[in-house]
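Participant: Pasting the sequence and the predicted coordinates here, then a few questions.
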Amino acid sequence: MANRCTHIPEIMLPREGTDLSKWAVIACDQYTSQPEYWAETDRIVGDAPSTLRLTLPEVYLEDADVAERTAQIHETMRRYIADGTLRTLPAGVVLTERWSGGTCPRRGVVLAVDLEAYEYTPGSASLIRPTEKTVVERIPPRLKVRQGACMELPHIMILIDDPDRSIIEPLFEKTDSFEKLYDTDLMQSGGHITGWFIPKGAETDAIEAGLEALCDRDTFNKKYGCTDAQALLPYAVGDGNHSMATAKAYWEETKKNLTEAEQADHPARYALVEVVNIHDESLIIEPIHRVVFGVAADALLGGLTDFYASQGCKAYVADKAPADAAAHCYPFCSAEKSGIYVVENPKWSIPVATMQTGLDAFVEAHSEVKIDYIHGADVVQSLGTKPGNVGFILPDIAKNDLFRGVVFDGVLPRKTFSMGEAHEKRYYMEAKTIVK
C-alpha cells in the first residue's frame, strides 16, 4: 500500500515488578543547560533498572568521556536483554495517556513508522516530514550513540491533523478491554502516565486504516485549500526530529549491505514513535515572539518594507490592523515608536514565515544585528522598548496552520511555536530492537 507509513512493532518493556518511576526518564534533549537536573535523576535512579542507563543525556554530548559513556550504554542494552530486565511483547501498539499538570491528558499511540517514508532534506515531498529545519550538524554525534546500539527508545512525537478526532480518541472509550501495561508517576515533575496494550489485529488494522485515510487526496486538498501540486503531509514530526533524522541516517547506512528482501522487514527500517493528534486538548501551541537587538526602529522597519516590496508584498506601519483578513500583522514596540507592522499580499502562508524571512534577510545584510526568540508578550514589551531594540508580537497559531505552513512553505521557520514545557516532553518507557 503506497501510503501506508506505519508498522505494528514488537515493543519491549521492563519485566513486571520493575519500579517504573525510576525506569522512565525524560527525553535526552531536555535540560541541556541544567546538569543539576541530570545529577538529581542519577541520584533518584541509583542502581535500579532505568532508561537513564540506555540513553545519553545531551548535556554530556561534548564531554571528554562521551565514548566511554556510549560503550557503557551499549553494554547495558545487551545486559538488560540477556538478564530479562526487558521483555518483548507480541506485535501490537501501546495506547498512552499522560497527565502532566494541565486540565486534560495527552493521548497517543506508540507504534512504528517506516523511515523510507521520511525525509528531512529541504523541499522533500515525503509523507513524514519535519515541521522545522533539521540541523544536519547535529546528527553525527547522535549517530555515534546509535551505532553499536541493539535497541532504540523513542522520544519522537509525530503529529496528525485529525480535527474529527476519529483515530486515537475513540480508543480511550475501550480501555477496559485492553491489558494495562503500566500506570506510574514520572519523576522530576513529569506527572503520571498509563499505558494499555492493543495486540495486532482488528483494532490495529482500524488504527492503520484511519491513518492511511489522512492521505486521501481529495480530503487533503479540501482541508488545506491546496491542489495536487502540494505534496501530501499526513505526518509531521513535532518533537524529536533530530532523533528521527539520526534513525534515518542509521537506516541509510545499514541498508547498503542488505538485499531488497532483507530491507523489507529489517527492524532498523522502522522507528518507534508516539502519534498524537494536533487537536488533542493537552497540546497548547504558543507563538514565539521576536526581539531585534542593535538597530534603530526606523532602519529596521524601512529595511523590512524594502524587502517585502522586492517580494511583491506591500508593507507599512499602521496604528491599527487593517480590515484585510489575509494581511499579516505584528504589533511592535521600540524606544522611539510603536504600532502595527502590516504586510499585505504576503507570499508566505503563515505570519511567522513572513516575519522570519524578512528578519533573516535584514540580519544577513547587517551582521551587527541580533534576533532573540521570546516567550511572553510582557517580556517583548520590556526588552523591545529599550534603546536600540525592536520587539515584534507574533499572532497565535491555529493548530492546522502548522500543517498548512509545511504544506505550502516547506519546513517552518525556526522557533515557530512552542509545544509544552520541558517537563511535559516525552519520557522514555518503551523500547524496540534495531538489529536482526
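Facilitator: Good, I have the coordinates.

Participant: from here on, contacts and neighbour counts on C-alpha atoms
Facilitator: Fine.

Participant: Please compute how far the lengthiest strand in the chain lies from its chain's middle.
Facilitator: If you go by DSSP state E, the chain has its longest strand at strand 86-99. Taking the mean of its C-alpha atoms, strand 86-99 sits 20 Å from the chain's own mean (Cα atoms, centre = their mean, to the nearest Å).

Participant: and if you look at stretch 365-385?
Facilitator: Mean-position distance between stretch 365-385 and its chain equals 24 Å (Cα atoms, centre = their mean).

Participant: Buried residues, that stretch. List them.
Facilitator: For stretch 365-385, the neighbour count (16 or more other Cα atoms under 10 Å) marks Val369, Lys370, Ile371, Tyr373, Ile374, Ala377, Val380, Gln381, Leu383, Gly384, Thr385 as buried.

Participant: so the second one makes contact with Phe293?
Facilitator: Think Lys370. Yes: between Lys370 and Phe293 there is a contact under Cα atoms under 8 Å: 5.2 Å.

Participant: So for Val113, what's the nearest residue that isn't a sequence neighbour?
Facilitator: Of all residues not flanking Val113 in the chain, Thr6 sits nearest, at 4.3 Å (Cα to Cα, 6 or more residues apart in numbering).

Participant: next, the one to line up against it:
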Amino acid sequence: MLTPKGIIVVKTIFEAIGMQLPKVLLPKQGTDMHRWAVIACDQYTSDQAYWQRLEQQTAGNISTLNLIFPEAYLDDEETEERISAINQTMEKYLADGSLEEQPPGFILVDRKTTTTASRKGLIVALDLERYDYTAGAQSLIRATEGTILDRLPPRIKVRQDAAIELPHIMVLIDDPQQTVIEPLFSEKLETVYDFELLENGGHLKGYRVDQPQLIEQIVTALEKLADPDAYHEKYNVDGAPMLYAMGDGNHSFATAKAIWEKLKQEASAPDQVMNHPARFALVELVNVHDSGLDFEAIHRVLFNVNCVHLQQQMKAFFAARKTPLDFTLCSNLEEAQTLAEGNEGAHAFPIVLGGRFGVCIVEKPEYTLTVATLQAFLDHYLEENPSARIDYIHGEKAVTDLGSKTGCVGFYLPAISKHDLFKTIVLDGALPRKTFSMGEADEKRFYLECRKIC
C-alpha cells in the first residue's frame, strides 16, 4: 500500500495464514559461504568423524558450525561449556558485524543435490501461536510425527538463551497447482547467495523476495490453500484447516513453541509479549509436490543388544498380540528386500544382525504402516532393556555398516508416498516418530539464514 507521501509500506504479519515477513540475518559481504553453511545438527548422529571433518574445514572462518550443537555430541560431558560457547559466538557475530540484518522479506531457495537438479523453498517466519503438536490437534500448523517430549530439554537448553535462531526446519504445504513458491522463479530477483555446499551437499542459491506485489501474491495463494471451503472439499473432512505440516525439524519447532509458551507465562505485560520476536520461528516452506522433493525411509539401528535374545523377544512380542512374526535368513540385503516386497497384506522388513541378513514378516499387522509395527516392538524392547540404545539412520549403507557390528542390529524400512502425507495427517493424525525423511542425510537443510529472537 502507499502512504500519502507515496512511500510503500509493507505489511509484515499475516494472521490468517500464521505468517510473518521476517528480517533475516545474512553473513556480511565477503564471507566464505562454502564454510559458513553446515548441515542440520540432527544428522550423522552416530558419526562424530563427520563433524570433526567439518571442524577442520571451517577452522578460522565464521561458520554456522559455531552456532549449533551437533547431536552427535549430546552425550559428551562438556555440554554446558559447548552451549555457553554457542551463545557467546552468537553475540559476537551480532556485535562485530559478521551478521547483517536485511530489510523485511522472504528468501527464495533453490537447492541442487546429488539426486535432484532443483528443490525449491521459501524462507518465512511462522506463528507459534498457530502450532499444536498434541494428539488430535486442529491447529493451522501440525506435527507429522509423534513429538518425543524427552527430546525437548536438551534443545531447550541450546535455544533458551540464544540471541538468534538458525533454521534447519522444513515445513510442507499441499499445493498441487504450484501457486505459492514456483511462480517466483519466473520473476527477476536479486541473488543473495550462490555457492557450493560442504561434504557432498550440492549447490545452493538464494534470491531476495521483498517486492510488495510478490509478497501479496504469496499471501493470497496461501490464503486460498487455507480457505475452509476449499479445505473441506479437498480432503472431504470437517474441522479447522491445516495449512502447514512439519517436514524436517519437528522437535526443533516444538522446542521453539515450548520456549514461547514459557515466555508468555513469565511475562509481566501479557499484551506486550505478543510482539516478542520469539513468537515466530524461521522455517523453509516446501511444496510437498515439488519434483525435487523425495521421501526417504528412516531406518533403525539398535546398539548393545544380544542378537539371539532380540529375536526371541520379537517373536514373543508379536505372538502375544496374535500377529505372529516369521524370520527368514537371506544371503544378502537384495535377497531380503525382494522377499520383503513379495508379502502383500503383511508387514515385512529386512534386518541385519551382526552381519547376517534376514527378513521379518509380521502377519495380520494391527497398524497401517510398517514403521508403526516395528516401532511398537522397539519401544517395548528398549523399555525392557535399558542398556540398549537406538539411533535413527538415513541411508541403507549406514544401516548395513552399523548393523554388521557386534552387538548391533539394523532394521530397513520402506518409504511412504509424499502425495498421501497431508490426507493421512488430516484423517489419522500424526504418524509414528521418524516415519519419513525428506531426502538422504546429505540432502538435508544446511544452516544459513538467521534471525534475532531476543
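Facilitator: Arrived safely. Computed from a predicted model, the values in this text were never measured in an experiment.

Participant: Please state their TM-score.
Facilitator: Scored against TM-score structural alignment, normalised by the length of the first structure, the superposed chains reach a TM-score of 0.80; 409 aligned residues with a Cα RMSD of 3.9 Å.

Participant: returning to that earlier point: for the longest strand of the first structure, which outside residues touch it?
Facilitator: 8-15, 80-81, 105-111, 171, 191-200, 204 (Cα atoms under 8 Å, 6 or more residues apart in numbering).

Participant: same thing but 6 Å
Facilitator: Residues outside strand 86-99 of the first structure that contact it (Cα atoms under 6 Å, 6 or more residues apart in numbering) are 8-15, 80, 105-111, 191-200.

Participant: That one maps to which residues in the second structure?
Facilitator: Under TM-score structural alignment, strand 86-99 of the first structure corresponds to residues 99-112 of the second structure.

Participant: How about stretch 14-24 of the first structure?
Facilitator: On the second structure, the counterpart of stretch 14-24 of the first structure by TM-score structural alignment is residues 27-37.

Participant: List the buried residues in the matching stretch.
Facilitator: Pro27, Met33, His34, Arg35, Trp36, Ala37.

Participant: Just the ones in strands from those, please.
Facilitator: Pro27.

Participant: Distance to Ala372 of the second structure added to the buried residues of stretch 27-37 of the second structure, as JSON lines?
Facilitator: Below are the buried residues of stretch 27-37 of the second structure laid out as JSON lines (distance: Cα to Cα, whole Å):
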{"residue": "Pro27", "distance to Ala372 of the second structure": "42"}
{"residue": "Met33", "distance to Ala372 of the second structure": "40"}
{"residue": "His34", "distance to Ala372 of the second structure": "39"}
{"residue": "Arg35", "distance to Ala372 of the second structure": "39"}
{"residue": "Trp36", "distance to Ala372 of the second structure": "38"}
{"residue": "Ala37", "distance to Ala372 of the second structure": "35"}
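
Participant: which residues are in contact with the one helix or strand Cys333 of the first structure maps to?
Facilitator: Following DSSP states H and E, one finds Cys333 of the first structure within strand 328-334. Residues outside strand 328-334 of the first structure that contact it (Cα under 6 Å, 6+ apart): 338-343, 351, 384-385, 390-394.

Participant: repeat for stretch 157-176 of the first structure
Facilitator: Residues external to stretch 157-176 of the first structure that are found in contact with it (Cα under 6 Å, 6+ apart): Gly210, Tyr235, Ala236, Val237, Gly238, Asp239, Val273, Glu274, Val275, Val276, Asn277, Ile278.

Participant: What is the burial count for the equivalent of Arg43 of the first structure over in the second structure?
Facilitator: Aligned counterpart of Arg43 of the first structure in the second structure: Gln56 (TM-score structural alignment). By other Cα atoms under 10 Å, 9 other residues sit near Gln56 of the second structure.

Participant: Check Glu68 of the first structure too.
Facilitator: If you count neighbours by other Cα under 10 Å, Glu68 of the first structure ends up with 9.

Participant: So the residue mapped onto it from the second structure: helix, strand or coil?
Facilitator: In the second structure, the residue matched to Glu68 of the first structure (TM-score structural alignment) is Glu81. Recorded secondary structure, Glu81 of the second structure: helix (DSSP: H, G, I helix; E, B strand; the rest coil).

Participant: ok, which stretches of the stretch 251-400 of the second structure are strands?
Facilitator: In the stretch 251-400 of the second structure, the strands defined using DSSP state E, counting those that start in this stretch lie at 280-287, 295-297, 299-303, 325-330, 347-353, 356-362, 389-393.

Participant: Turn those into CSV, columns for distance to Gln43 of the second structure.
Facilitator: Compiled in CSV, the strands of the stretch 251-400 of the second structure are given as follows (distance: least, Cα to Cα, whole Å):
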stretch, distance to Gln43 of the second structure
strand 280-287, 17
strand 295-297, 14
strand 299-303, 13
strand 325-330, 30
strand 347-353, 22
strand 356-362, 25
strand 389-393, 9
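
Participant: For Ala85 of the second structure, find the nearest of these.
Facilitator: Closest approach to Ala85 of the second structure among the strands of the stretch 251-400 of the second structure (Cα to Cα): strand 280-287, 22.3 Å.

Participant: what about that closest one, how far off from the first structure?
Facilitator: Once fitted to the first structure, strand 280-287 of the second structure is off its aligned match by 0.4 Å on average (mean Cα distance after the TM-score superposition for the first structure).
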